[in-house]
Structure formats: C-alpha cells, structure tokens
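1. Just to be clear, the model below is a prediction. Sequence and coordinates:
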Amino acid sequence: MKFDWNPFHKKKQETRSGNSQKELPISDDLSQNIKRLSDEFGDNSEIIIRELNTGMKKDIRVVSIYMDGLVDQTLVNEFILESLKLNHSDFDKNTPKKDVFNELRMNALTLSNVKVINDWDQLVLTILSGSTLVMIDGWNEVLSGETQGWEERAIQEPTSQTVVRGPKDSFTESLKVNVTLIRKRIKNVNLRVETFQIGTVSRTNISIMYMKGIAKDDLIQEVKRRLEKIDTDSIIESGNLEEFIQDHTSTPFPQLVNSERPDAAVGNLLDGRVVILVDGTPFVLIAPATFFQFFQSPEDYYQRADIATLLRLLRFFVFFLSLFAPSIYIALTTYHQEMLPFPLLINLAAQREGVPFPAFVEALIMEVTFEILREAGVRMPRAVGQAVSIVGAIVIGEAAVQAGIISPAMVIVVGITAISSFAVPSFSIAIPARILRFLLMVSAATAGFYGMILLVIMMAAHMNSLRSFGVPYLEPLSPFNLAAQADTFVRLPPKVKQKFTFKRDNTVNTANPLNKEGDSNG
C-alpha cells in the first residue's frame, strides 16, 4: 500500500485537475475570525492580536494583528495603533460598519500602502509576509498595511565577482532592495517588473525585469510560461529555480547566467535579456545565456577597449589551458614523444625515472588532491581556508615528489591548471571545465591526441545543439553573426563600431533605437 506522506500533495493534484479551491470568505464576526486565526496558527506566541475600542462611546471593536519579528514595531505603534486609539467622535454603535471601515482606510491608517483583503488565504499570507491587519467587528473586509521590518544584510562589496574598477555594491537577500539597485541605474519607464509567487509551502516572491521595446516579446512570454509551469513546494535560492526553467538537464554547461552585481544585470537588461530575481538570495538569473557571455566581465566596459580585449582573450586562453593542460601532457609523454624537443624529452624521462605510475595515474592523483584541497579551503573558516589551500598544495606536492610518487613536471602542470581555473570571471563555467578535464585525461590516456580530438568534436557538437530560451548556445559563432563579433572575442571602441556601422545583435532583442550601442556587462 502506498501512503501519501506529503500534506500538500492532494492540494496540488486538485489544482492540476482544475478543481482548485474557491476563495474562502472572511466572516463579519470579529470573535469568529480571531478564533479561526488561533486555530490556523496554533499556539504561536509570535502572533500578536491587540483589541482596541474606538468611536464616541468606545463601542466599536477593532483589532490589529501582526507577527512579531516580521514587522517594524515603530511603524505599527506610530502609524497604526496610535491612529486607532484616536477618539473618532462621529462613530457610535449605530454608525454603518461600511462607513467605519472606509473612514479607517482613508484617514486612520497613515501608512503609504494600505490594501483591502476579502479572502482568508490572502489574509494569512499577508500576516506571514510581515504586514499588519486591521479588522472591525461587523464587517467582512480587512485592511492591510505594509509594516515589514525584519533584519536585512546591508549592501556590501561583491564576493564572487570582484573588479578593480567599477561599482562596489552587490545584491542582497531583499527582493525590494535588489529591484531598487537596478531602478536607480535605469531611470526609464520602459523598465518593467512583474512578480510571481512560486512554491505551495514557501510562497517565494520571484520578479522578472525587462526593458519593454528592447527585449523580445517571445522571450518575455517564454520566461513567464516556464515560471508559471513550476510545481514545487518551495524555492529557496535561485539555483532551485534555475533547474526548473533551463532548457537541458543532461549537460554540464550552464544555460543561465547568475550574477550578484547590479551593473551586470543592468547591462544585460539593456541588451534585451530578462533578469529573474528571487527573494532571499543575492544571486539573480539572466536569460538567455550563451557560452561566450560567461567570459565577459563588467570591468571590460569600465576601461579602454584594447585593455579589455587583452584581458578577454587571456580569459579564453586560461579556460582552454585549465581544460586541456593535463590531457596534453598525458598524450605527449605517453603516445607522442616525437613531438617534444629532444632535450625536453630527456629531462622529462629523467624526472619520471623511479615513478611507479603512468602519467595518467599521476595526473589523476594530483587532480583529485587539488580538488579536495579546493573544497577544504571553501568549507573551512575564511581566516584559515586560503592558508590550508596554499600550504596544503605546496606541502603535499613537495612530499609527493620527494617520495617518488609524482614527477616535478606533473606538479607544475596540475598547479597551472588549478590556477587557470580561477581566472575565469564566472564560476559557473569553471565547473564544467573541472568535469570535462577528467574525461579528456581518460581520452588522452586511451588514444592520445586522436582520442582528445574525437572528444572535442563530440563536445562541440553537443554545445552546438544546446539552446537557452531558444537562443543557440554558441551564438554568435554558430550561427555566425558578423555584427556581434564586435563584442565577443574582442571589444571594439564605440567610435570604431559606429564607423563601421556595427548594429546591435538582435537575436535576443528588437531593433530598437534605444539599444544601438551593443555593450553588455557580463
């Protein structure tokens, strides 16, 4: 017998079949509503229900309801409780409750955002969102005032995408703060924000931002469709959301860009992409994504074009170095010794004398050791994490050479590989390189350069088949787009692009005069 252990499973099945629950009305009996709230939340000491009397003879019952810890107590005291305590001399027990309700809505609550709620589920969600409710006896509608006031992390410098020159602020865990960081950079009415709630349990707020008139309507509708299609209990971080909306699951390559930099999000918005913000995480998602986009850094657009081009080409070089260096060494020393200069070959042969393992086993031991040290450095406290990684690598590498287990050349190759993997600006694209590096090592140990070339062809074919929200993953190289080459491997100065009449790539955006420059900030 199969038991349904998930209490939300039945509700989700009803929603899928079209039998969604109807809206639950709010009673006009204040005592009944308070009892219903007590049953709903149980013995929860965080729910604060304060009853007040107002009107000429203090015979109109009013209550304020909020959850302690989620509200700003100052806002509640000054703009709700003090207002409700005022003597409304025009009110008595014969005053129609609708008039009392409207008077409180229009005059008593001095908050900037006051809403009317007439659905019970929305009432409960409003309490859990940090708002304060005001109920009056004899009326079946509730006033809601935004009084959120939980502790939030201050805006700090980015930790994963640092730059030498450029803005030093980063996103936080607050959705409103993140939207504001983008809005203060784009003062344009075409910047649109739409918010969804995803997760039957967590009810996480998720916003999409796009530039109307620049982003393609098909892209915007596709993002909305995928978000509305999500059926899950909770979304805690943008990484959870990424797995639901990505095009392909059986690939190591990332299909969405994640960033904690507001300037990077702004650059992509102006390029016609859609930015997805998740409440509770400082990392936003950017769609669609291409392979070359992961090698662009916001700093490329804050310095001269020639310097930016040099650094971008360097990033491509170190990526391929981190991907191919161990496998090239294995192929050369195992199958293709004739390709090495004779003095170097003699030197490598002398170093490997006495080493009991073939080159592939050497590389595998060192790569696994460096991966362990990398993870240990990340998980340990920051004060000792870097010291453990650096000292551990030096000590273990030196000890392995002295013990005759590893040759000195292999330590150099693996060390260069490890350093190169950190030079790529996006951590998301460095992870596939770490995975594919082991496959290339196996192919090099099996068939030398022939095996490596065969695997590279398979990788290129696989990447060419990938799509990110309908955009080819290797665009603008495949399919080739001449106009977009002005900002792919190199970054041409704006004057040069204007001279040669380079137009902005319209794969992800419309041909709008607003987007004539064509610069994307990573």
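-> That came through fine.
2. CA only for contacts and neighbour counts going forward, please
-> OK.
3. Who are the contact partners of the spatially closest residue to Ser64 that is not a sequence neighbour?
-> Distance criterion C-alpha to C-alpha, 6 or more residues apart in numbering; nearest residue to Ser64, sequence neighbours excluded, is Val134 at 4.6 Å. If you count contacts by C-alpha atoms under 8 Å, 6 or more residues apart in numbering, Val134 has them with Val62, Val63, Ser64, Ile65, Val142, Leu143, Ser144.
4. repeat for Leu111
-> Per C-alpha under 8 Å, 6+ apart, neighbours of Leu111: Phe79, Ile80, Gly145, Glu146.
5. Of those residues - the most surrounded one?
-> Gly145 (24 neighbours; other C-alpha atoms under 10 Å).
6. I figured that residue hits Ser129, correct?
-> No. With contacts defined as C-alpha atoms under 8 Å, Gly145 does not count as touching Ser129, sitting 10.9 Å away.
7. tell me the SS of Ser327?
-> Taking DSSP: H, G, I helix; E, B strand; the rest coil as the rule, one finds Ser327 in the helix state.
8. Distance-wise, check it relative to Val284.
-> Separation of Ser327 from Val284 (C-alpha to C-alpha, to the nearest Å): 35 Å.
9. Comparison target, given below:
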Amino acid sequence: MSKLTNLFKRKKPKKAEKNKHLPFDSAKHNEPISVNLTKNINKLLDITGNAPDLIIRGLEPSYMDGVSMSVVYISGLANNDTIDNAIMDSILDKLELSTTESILLKKDVISFIKRKVIKTSNVEEVDYFCDLLSKLFAGDTIIFIEGAHQALTVSTLGWEHRGVEEPQSQTVIRGPKEGFTEDLNTNTTLIRRKIKSPNLWMENMKIGKVTETKVVIMYLKGVVNEKVLEEVKQRLKRIEADSILESGYIEEFIQDSTFSPFPTIANSERPDSIAGGILEGQVAILIDGTPFVLMAPVTFFKFFQASEDYYHRYDIVTFIRIMRFSSFFVSMLLPSLYIAITTFHQEMLPTTMLVSLMAQREGIPFPAFVEALIMEITFEVLREAGVRMPRAIGPAISIVGALVLGQAAVQAGLVSAAMVIIVSFTAISNFVAPHFNMAIAARLLRFAFMLLAATLGLFGIMSGLLIVLIHLVGLRSFGVPYLMPLAPFIPSNQKDVFVRVPWWAMKNRPVLIGNPDDKTRSTTMKSTVQNNESHEEYESQKE
C-alpha cells in the first residue's frame, strides 16, 4: 500500500534540472549592447536559436568611411516595402556630406543615422538587449552599427491581417456592419472613429512572459469611475502567465467570481457596443490577436441589451427586451417544470391535457427526468457537432440530425412527442440571448433545475431559484452590485432595464458604474424643443 501511495506522489524536480527547460525570459537578457557588431549578431543568433526567419543584412555605406552596420528583422512580421524604401535605400544612397554633417557623423553616428538618413518617423534608440528583443519580435527592424554602444529600432510593422468585416457572433438588422479584427491598432482606430474626443484615453501594457501580448485599457476621462479604473489596472498588473493568446485568458484572471456560472465581464466584437459602454463610464480592455474586446464593470441586465436596441423605436425594443428575459427563464426552467408537473403535480394540468400526455408516455421505458436528460444531451451533441463541422454542411447536418433523431426516437417509443417539443422550444429560446456567455449560464443551470425537479418537484425548483437569487445578489463586478439597479433599487436607472424609454428621456448615466460626479449625459432635449418651436413657427406662417 505504501508503495502504491509513493507511486502517485508528485515528484519534486531535482535541483540540477529545475531550470533546465524554462522558456525564454527577455528580462534576463538585460546586458548592454556591445560596440562590437559581430558580437551583437552572434548573441542575437544564439538567443533565437539561429531562426530561419531572422533576416540579417550587412551594409557598408560609402560615405561612412568603412563603418559597417547590419539590418535585422523577422520575416513575416516586418513590412518588406518599408524596409527597402525607408531603410535600405536611405542608407545606401550616396550622400554628399557638408562639413557640419561630417563632424556629426564622426562624433555621433547614431544621431546622424537617426536624423539624416532614416526616413520613417518612429525611430528609437535602445541600450539593452531586453528592449531590443521586445522591439524585434513586435515587428520592428533593428540597425546595429560598428563602434556604437546603442542600436536603432525602426517601426516596420506589417504582417498580414484580416480586414474589417461584419461580426459573426453579434449580427444586427439595423446598425453598423463593422467588427473588430485581430489587429490591435485597427481595433483602437474603430473606437476612435466612434468617439472623437481628447478625453478618450488609452494605457498600454504587456502581459505574458513569453508572448508579451499587448493590452490596451481604453476609457473616457471624467466619465469613468476612478476607483473602478484603478481596480482594473491592479488586476491586470497582478496577472502572471507565460502566454495570453485570447481575451478569455484575461477574463478568467480578472473576473470576480471564478466558480459562478454568471459572467461578470462582458465581451463584444462590435465597436459601437464598446463605444456605448465607454460613454456610460465602463472600461474597455483590448487584447492584441483577438477580435473580442472585454468590458467592465457589467450588471446582469447588461447581458440582455443589444446595440441594436438603441437604433430602433423604443416601443418595439421594449417588447423585444421583455421577450429576451422571458426566453432566458424558459430556456432555464421549461424542462424542469415539465418534469415536476408530470411527475409530482399532475393535478395542476387540465384533465384533457393530462390524458393526452399520459397517452403519449404510455410505453416509454424511462421516467421524465431520464427522458429529458437524453434529449438535452443529444441536442447539445448536435449543436457542438454543427459548430465543428465544415460550414457548407454543418447547419444542414445539425437540422437533419435533430429532425431524424427526434422522429426516430418518438417512433421507437424512447421519448414522448411532448418531450421533443419541450426540448426544441427550450433550445430555440436559448439562442434569443444577445450575449453567448449568459446563454451558457442558462444551459448549465438547466441541468441542475432538472435534477431538483426530479427529486423535489416544484419545491425543488423554487428552492433552486431562491439559491440563484441569493447568489446573484451577492455577486459584484469590480465593486458594482450585479443586480443593480434593482438591488440596490435606483429609480433613475429604471429607464433602460426591462423597458427602454425614448432617448430624450434618458438624461442620466447609470449610477455606480461611471463617475458619480458626472451623472448627466448629453441628451437631445434642447434640439427637440427647437424642433417644436420651428414647427409652431411653420404652422403660424401657414395660417
């Protein structure tokens, strides 16, 4: 027994092999750049393992009296046209130097190349290898010069990236059709096109010891809550990870409640949705390499609001929003209610309906809970298979599979026709939620409520709802209550929760999210009054 226990114990690494295969850490290579060109090149080749995509071009301009230099860049990350035109041609062009320029060349060759030769605007001097490596793997071009204790970095970023296209996960009928891409500069530009204000501030940082992923915090100065902003910064700074490849990494690191099925951070690939959140005082977190931008803080009701809600009339938006809340509870509770009523509370059904349901269930070998569980798992498998299949056949296979399996299961006597209807309507209702992560919460809780209904009936469902409500009341998103503005109840914020009043009636920003000293948003009340006055003037002229 002791031998078996020792077999599964976690073995500690030996001291000699503890750091043998650690990933590269650029912070360790903080040596200053050498004046020896060959030594710098050899060190760079040693660090990168003589990478085949590391391009090194040696140059000896005629006007520099035999001074050698090397141009280094990563093929694929840097723009070849920029390197050829702004660096290579500029350096190799024959220059007729004046007396002043000759003195500058002999005195400080770095300043001469930076001021007189390179034609691009973004040229920096670096002193240490750690800074140089960060620039190199970000797409910059490095210029080493013999005899200089510094190197020049030239911004030549130019890898291939996807253009601005319509978002795939959050489509709208009316509204902008542009979505974020994987390029960070493009994403920040899309937001700046929406908010043309000098108060739109950005702060850069890098997260990930190996990937060094660029992350940008974007907010509206004066509107954002400074305490929330500081909390966002602190949580991002506390992240210690080797890699950040997608916004989901950061979302799991900085979210409030890790084991809650309800999301406490929103994500979107629509620039108009992110711009609207920034204008209300939220903080946007943009990550290089992903089209999904994070938004914090958020409340429960924010996940039922779509950007399209503010492009249509308020009356139809109110109807759709109430339908979204109803669909959320249907997708979470409908199978459990069917199980509870047919198993424990048959007296709640009309006699005719009860007789019809019992006739359908005659010959079904499984109880209602097992019947619902089989159908739910089958649909989840079909949905996941439809996502993974090629787009040309994915939707067709999932639809045909659902129809064929449902019909075959009913004819085989494994499930009842009513159960197929219940599961189908539940699945359709789950797609009504505009945010996918909130729909996932309903999918997970559905199975828990089915188990409670099978064991305790309606009493179990009500107990589960009470537990969920207590959990929601206790949740926070960066210090903001999750059920705000219902708990705590804020009357001024009820104009954009279950209903959406006209734009001219929404004078205030959400309380507790933005800056408490700047609650009033610019509304169209003034222009509406002017339009009324002009209409009265027009009517008087007609008379």
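-> Yes, it's here. Because the structure is a prediction, the values reported are computed rather than measured.
10. ok, back up a step: dump the contacts of Val134 of the first structure into TSV; add distance to Asp271 of the first structure, neighbour count and secondary structure as well.
-> TSV is the format used below for those (distance: C-alpha to C-alpha, whole Å; neighbours: other C-alpha atoms under 10 Å; DSSP: H, G, I helix; E, B strand; the rest coil):
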residue	distance to Asp271 of the first structure	neighbour count	secondary structure
Val62	52	18	strand
Val63	50	19	strand
Ser64	47	20	strand
Ile65	45	20	strand
Val142	43	20	strand
Leu143	41	22	strand
Ser144	39	25	strand
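11. So which of those residues is the closest to Ala461 of the first structure?
-> Ser144 (55.6 Å; C-alpha to C-alpha).
12. List the contacts of the closest one.
-> Val114, Lys115, Val116, Ile117, Thr126, Ser131, Thr132, Leu133, Val134.
13. which SS class is the alignment partner in the second structure of the second one?
-> Put plainly, it is Lys115 of the first structure. Aligning on TM-score structural alignment places Lys115 of the first structure opposite Glu124 in the second structure. Assigned by three-state DSSP, the conformation of Glu124 of the second structure is strand.
14. when you align them, which residue in the first structure goes with Asp81 of the second structure?
-> So, by TM-score structural alignment, Asp81 of the second structure is matched to Thr74.
15. mind checking how far that match is from Ala264 of the first structure?
-> Separation of Thr74 of the first structure from Ala264 of the first structure (C-alpha to C-alpha): 36 Å.
16. wait, is Ile377 of the second structure part of a strand?
-> No. In this structure, Ile377 of the second structure is helix, not part of a strand, as judged by three-state DSSP.
17. Pull up the gap between it and Lys135 of the second structure, please.
-> In terms of C-alpha to C-alpha, Ile377 of the second structure sits 49 Å off from Lys135 of the second structure.
18. How about Phe344 of the second structure?
-> 68 Å.
19. okay, those two: which has more neighbours?
-> Lys135 (20 against 15).
20. Aligned to that one, what sits in the first structure?
-> When the first structure is aligned by TM-score structural alignment, Lys135 of the second structure is paired with Thr126.
21. before we move on, the earlier item: still touching in the second structure? Go through the contacts of Ser144 of the first structure.
-> Compared against the second structure with both residues aligned by TM-score structural alignment, their matches' C-alpha atoms under 8 Å, the contacts of Ser144 of the first structure retain Val114, Lys115, Val116, Ile117, Thr126, Ser131, Thr132, Leu133, Val134.
22. Please convert those to JSON lines, extending it with distance to Phe469 of the first structure.
-> Converted to JSON lines, those look like this (distance: C-alpha to C-alpha, whole Å):
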{"residue": "Val114", "distance to Phe469 of the first structure": "38"}
{"residue": "Lys115", "distance to Phe469 of the first structure": "37"}
{"residue": "Val116", "distance to Phe469 of the first structure": "38"}
{"residue": "Ile117", "distance to Phe469 of the first structure": "37"}
{"residue": "Thr126", "distance to Phe469 of the first structure": "34"}
{"residue": "Ser131", "distance to Phe469 of the first structure": "36"}
{"residue": "Thr132", "distance to Phe469 of the first structure": "40"}
{"residue": "Leu133", "distance to Phe469 of the first structure": "41"}
{"residue": "Val134", "distance to Phe469 of the first structure": "45"}
